[in-house]
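**Q** Just need the structure, nothing else, for what follows:
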Amino acid sequence: MSRARIACLLVGALSSIGCGVSTTPSEVPISEATITVTDLAGREVTLKQPIERIVLIRGRDIYELALLLGEEMRGKLVAWGPDLKAYDRDGYEMFVEAYPWLADVPNIGSIYRDATSVEQILDLNPDLVIVENFMRERSHDSIDRMERAGIPLLFLETANDPLVDPQRSLALLGRILDREDRSREINEFIEARLQEVYSKLDDIEEPSPSVYLEQGARGVATFGWTWTYDSQRRLSCWAAIVGRLPSRNIAVGVVPNLTPVHPEYLLAKDPQLIIFTGANWPTFPDTIRLGYTADPTDARSRLRAYLGRPGWRDLQSVRSGRVHAIFHGFCMHAFNFVALQQLAKWLYPATFADLAPRERLDEFHRRFLPYACQGTWMISLEDKG
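**A** Next up is the predicted model:
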């Protein structure tokens, strides 16, 4: 995809936020003021203004809410889902350290188990309940029940197009939370970082390398899932990110999305790069630990353990040291630019030698988040970026 085409897509996606948006006149009493927007499921939604009581069905959306509201979340966030603590323990600990009151925010049950308590949410009388499109696409009963009950749902999208959707979600949240200037500043930073990659794509002359992606959660003995096309024939999650770079994902067209490849198929394809994703997933003790509290020596040791899989030491990616791991959550949050920059450096190290994704991640934290960046977010077999 050419640089101009990518830029047009990004501008179009971001400028579409606010289409069909209307607000009540300024003379309307504040207690009766509303705003009408089109959410990212295409639904027209009318919300009270100002928004004073917020529920996060997916706890991990705290990243985006904190980017816009910071300490002003206190008193506004009245409940959230448990998934931040369950699937991003490092992030949970950092947020609770920055905002100790978060530890006491009520848990409304896991949407991933379709166990969200609709009754509890009704009792909280929220002005805004933030949900994600995947919850509707997976036909969660709790989402249907909330819609039927008239609960003010706002659907966001973060991972269908992981290099565009987080910005669209931030722009929409900025609109309804009266933080448009803040969301615009953040999105401009993100787009500038993405353009540091897009601006050089047309200069690449090397053949596209073959790539294998795996979620490194379950350890060496069990092949984790990979990413290909979703049910709507869109490249999903990490497949979409690597797909923005000249590359050949060996799983596309071979296995369904979110399923593992067959070990013998991987050996036969002999990919030029292998890229795992990792995080602090407490339910998976053998995961490749990456994130705020990850230690580089431990992370590299966990990555090296995969070389013990049958036949792997003969793979060209292993012999050349092109086996890497990167923080899984980059594919669903506003620091998506880190994923693209790091993958670009791994796929085309000469072309993108000047990129510094870790330094950009540190800068993003300094400017927009309530705590400094620390830990290990990407790792390679060799002690280099």
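
**Q** all contacts plus neighbour counts: C-alpha atoms, from now on.
**A** Fine.

**Q** tell me the SS of Ile275?
**A** Here Ile275 is recorded as strand under DSSP: H, G, I helix; E, B strand; the rest coil.

**Q** And Phe134, by the same measure?
**A** Under three-state DSSP, the three-state class of Phe134 is helix.

**Q** residues in contact with it?
**A** The contact partners of Phe134, by Cα atoms under 8 Å, 6 or more residues apart in numbering, come to Glu157.

**Q** just Pro82 next, same as before
**A** Per Cα under 8 Å, 6+ apart, neighbours of Pro82: Arg58, Gly59, Asn107, Ile108, Gly109, Ser110.

**Q** Can you get me the start-to-end distance on stretch 61-76?
**A** 14 Å (Cα to Cα, to the nearest Å).

**Q** I have a second one here; can you model it like the first so I can compare?
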Amino acid sequence: MKKKLFAALVGALCYVMNAVAAPQVIEDVLGRQVTVDVPAKRVVLGFYAEDYMAIGSEKAFDHVVGLSLDTWKGWRPASWSLYTQHRPSLKQIPDVGEVEAQTFSIEKVLSLNPSVVVLADWQFKGLGADVDVLESAGIPVVVVDYNAQTLARHVNSTLIIGTLTGEDARAQKMAKDYENSITYLQNTIAKAGLPKPRTYVEFGNKGPNEYSFTYGKNMWGAMISAAGGDNIAAPFVEWWGPINPEQVLASRPEVIFIAGTESSKQPDAMLIGQGIDRKESVERLTGFTTRSGWDSLPAVENKRVFGIYQGASRTIMDGSMMQYLAKALYPQLFADLKPEQNYLNFYKQYLPVIPQGTFAVQMTD
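**A** Below you'll find the predicted structure:
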């Protein structure tokens, strides 16, 4: 009996010790050495909310005390609605404002007494000297980055969040699965030795009547390059921004991707995502092919025009979207891949909700 009691006490003590945060030096994606008590108990989260939950599990949000609400509720309202229906307590997390809109409040963050602030690379750069205010107050700031859309930063960011949430093993599996998926795509393409298809991508939030953002080195631009496409915007757009419509016509893309979300102020914008019917996505996508001069583009002539979900980029979940890009670019190499189903499978495996809708579509669907 005494041995059993002793064993039980030891087990309880180990559980308590494991639950207590301990200082650890974390190297973030910028190479900064940051000392953080992990697992983190009071977290202000600037971006990548779904990634934080997927990697750290839902219980990680028990310790999120502040959130940049616009980066979730404002940018992806359908996703926010889905999660808050499942977990109403998300609505009670204080909003700290949004960096791009210049509403991010350092005072609000300080008032929440966080043990760590987790920022995207673009948020860290946007805040500038305000980061010094946080660090001077003894609040560690850790930078992660899925926007760059590089394998190294995706893997590194995932492992960092795993450490912050005390879910190292879960993060390592997720990062390894992602790395294996990307490596398989790239090795298959390299082995085939096929010409790189000329490719154009655009965020279709403004509809067919006005050219919106395309991408150079990051986000969809980086993903297209990684998936073996020849991004026609790369020589003209460094990160993201509009391109001259005449340049698109002159470049004669062989494959076109139009990214979209579930909602837009423009009535003819690309519509795709949670709750969106496939037929409606196809109709919106087809509308872009009526642009002046597009009827003679190889991509339109051969019906290689695709719709992709903006919410499935800049996240550890975008491995499935990389599969979709690769399959659209090299259909003969990846006929057996089911990227859209794999996207939903990630939710089934790692997240407490599963969205329904359309997340990737071709004009012939």
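
**Q** Give me the TM-score for these two chains.
**A** Once superposed, the chains reach a TM-score of 0.89 (TM-score structural alignment, normalised by the length of the second structure), with 350 aligned residues with a Cα RMSD of 2.3 Å.

**Q** which stretches of the stretch 51-200 of the first structure form strands?
**A** 54-56, 77-80, 128-132, 153-156 (DSSP state E, counting those that start in this stretch).

**Q** Dump those strands into TSV; add distance to Leu14 of the first structure and mean neighbour count as well.
**A** Formatted as TSV, those follow (distance: least, Cα to Cα, whole Å; neighbours: other Cα atoms under 10 Å):
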stretch	distance to Leu14 of the first structure	mean neighbour count
strand 54-56	23	23
strand 77-80	26	24
strand 128-132	18	21
strand 153-156	13	22
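
**Q** neighbours around Pro370 of the first structure, how many?
**A** 17 (other Cα atoms under 10 Å).

**Q** residue in the second structure matching it?
**A** In the second structure, Pro370 of the first structure lines up with Pro352, judged by TM-score structural alignment.

**Q** before we move on, what about Ala294 of the first structure?
**A** Taking TM-score structural alignment, the alignment pairs Ala294 of the first structure with Ile276 from the second structure.

**Q** Same check on Thr23 of the first structure?
**A** Alignment note (TM-score structural alignment): Thr23 of the first structure has no counterpart in the second structure.

**Q** nearest residue to Thr23 of the first structure other than its sequence neighbours?
**A** In space, and not counting its chain neighbours, Thr23 of the first structure is closest to Ile35: 4.5 Å by Cα to Cα, 6 or more residues apart in numbering.

**Q** And for Ile190 of the first structure?
**A** Phe337 (6.2 Å).

**Q** From Leu344 of the second structure, how far out is the match of Pro370 of the first structure?
**A** Pro352 of the second structure is 12 Å from Leu344 of the second structure, by Cα to Cα.

**Q** cool, Met174 of the second structure as well?
**A** Distance, Met174 of the second structure to Leu344 of the second structure, using Cα to Cα: 15 Å.

**Q** So between those two, which is more surrounded?
**A** Using other Cα under 10 Å, the more surrounded residue of Met174 of the second structure and Leu344 is Met174, with 22 against 18.

**Q** can you tell me which residue in the first structure aligns to that one?
**A** Matched to the first structure by TM-score structural alignment, Met174 of the second structure sits across from Ile186.

**Q** ok so, going back, can you name the residues that contact the residue nearest to Ile190 of the first structure?
**A** Going by Cα under 8 Å, 6+ apart, Phe337 of the first structure touches Leu163, Ile190, Glu191, Arg193, Leu194, Phe330.
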